[in-house]
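Undergrad: model the following, please.
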Amino acid sequence: MNKTIITLIAVAIMLTACNSKGEDKNNNEVTEKNEQLSQTEGGQEVRQENDQNQSNESSNHEESTSLPEYNNIIEQIDNKEFNFQTITDNEGKRVLLLIDKNGVEQYKSIYIKYTNRLKIIKINGEGLIFNEIIEGK
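TA: Below you'll find the model as predicted:
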């Protein structure tokens, strides 16, 4: 699904950037082919997307385990399996969403890098469940 959206956005950008009629004709042909592909989401295309999602989840998990706040987060959420989605990661703070296997956002973590303060919020329920300074790397 995301691949289709990205493709359509890229095609739209290419169409608006073209000025000559010949280029517009070629881009229209590309757009039609992309629309046909998105409409016929058959076997191999779906398999490639699933393989890509599994690869992204694996690399996402590896990146998450290397974070200084990872162990504290896992302790607070009872070691349940979640996908980590980075919302913000800059010099001052990192904000992560923890999403369950059904795609529902369950927790939000905020790690303040300068002070090593970690806050964990249960999105649908208890609210703030952890707010402490942790040992950083």
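Undergrad: make it CA atoms for all contacts and neighbour counts henceforth
TA: Fine.
Undergrad: report the secondary structure element holding G125.
TA: In this structure, G125 sits in neither a helix nor a strand according to DSSP states H and E.
Undergrad: N116 and R94 touch, don't they?
TA: No. Counting by CA atoms under 8 Å, N116 sits too far from R94 to count as a contact (10.7 Å).
Undergrad: quickly find the element holding F130.
TA: strand 127-133.
Undergrad: my bad, N27
TA: Following DSSP H and E, the helix or strand that holds N27 is helix 21-39.
Undergrad: which helix or strand lies directly C-terminal to that helix?
TA: helix 43-65.
Undergrad: buried ones in that following helix, by neighbour count?
TA: S64 (16 or more other CA atoms under 10 Å).
Undergrad: one more, for comparison:
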Amino acid sequence: MKKTVTTIIIVAVLIAAGSATYGLVSADHVKEPQLNEQNKIVEVDEVDVQDPSTVQTYPEKEILAEKGYADYSVNVVEDNPNKRIIVLQDENGKNRVKSIYIKKTNRLKVIEFDKGLIFNEVI
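TA: Sure, this is the predicted structure:
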């Protein structure tokens, strides 16, 4: 009788543990909400970070032009309240430069894929 009760308890615990983890979602698949100027939540898909007029207003655009990347095409990879990541491509479409702008500290890091870190300052 003890074996039967013990077996039933073990099976019940395993079933309960399995159903508790069934609905969990990993953090990799969760979208963080973004805030617009009025601090209202905006869906990530609604933000048009590829708009050329928006890209021209970025503070890091001036530094990138000074470094000789004005003719490269701009691909905004990420733009959220904390940081903005831009990848610059040459005329052949090859990724050449990565720009990481930390908004809270106004720090800009520019990384050439061939040479490594070439700029790391507060702007």
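Undergrad: superposed, how do the two chains score by TM?
TA: Remark: TM-score between the superposed chains equals 0.56 [TM-score structural alignment, normalised by the length of structure 2]; 74 aligned residues with a CA RMSD of 1.4 Å.
Undergrad: hang on, the earlier thing: quick one: the strand holding F130 of structure 1 to structure 2 mean distance?
TA: Once fitted to structure 2, strand 127-133 of structure 1 is off its aligned match by 0.2 Å on average (mean CA distance after the TM-score superposition for structure 1).
Undergrad: ok, residues contacting that strand?
TA: Q76, T115, N116, R117, L118, K119, I120, I121, K122 (CA atoms under 8 Å, 6 or more residues apart in numbering).
Undergrad: I'd like to know which of the residues you listed are part of helices.
TA: Judged by DSSP state H, the contacts of strand 127-133 of structure 1 include Q76 as members of helices.
Undergrad: show the buried residues in the contacts of strand 127-133 of structure 1.
TA: N116, R117, L118, K119, I120, I121, K122.
Undergrad: can you find the partner of the fourth one in structure 2?
TA: So that's K119 of structure 1. Aligned by TM-score structural alignment, K119 of structure 1 pairs with K109 of structure 2.
Undergrad: again with Y107 of structure 1
TA: Checking TM-score structural alignment: Y107 of structure 1 goes with V97.
Undergrad: same check, this time on T88 of structure 1
TA: Looks like T88 of structure 1 aligns to E78 there (TM-score structural alignment).
Undergrad: which stretch of helix or strand covers that match?
TA: Counting by DSSP H and E, E78 of structure 2 is part of strand 73-79.
Undergrad: following that strand, which helix or strand shows up next?
TA: Next element after strand 73-79 of structure 2 (DSSP H and E): strand 83-89.
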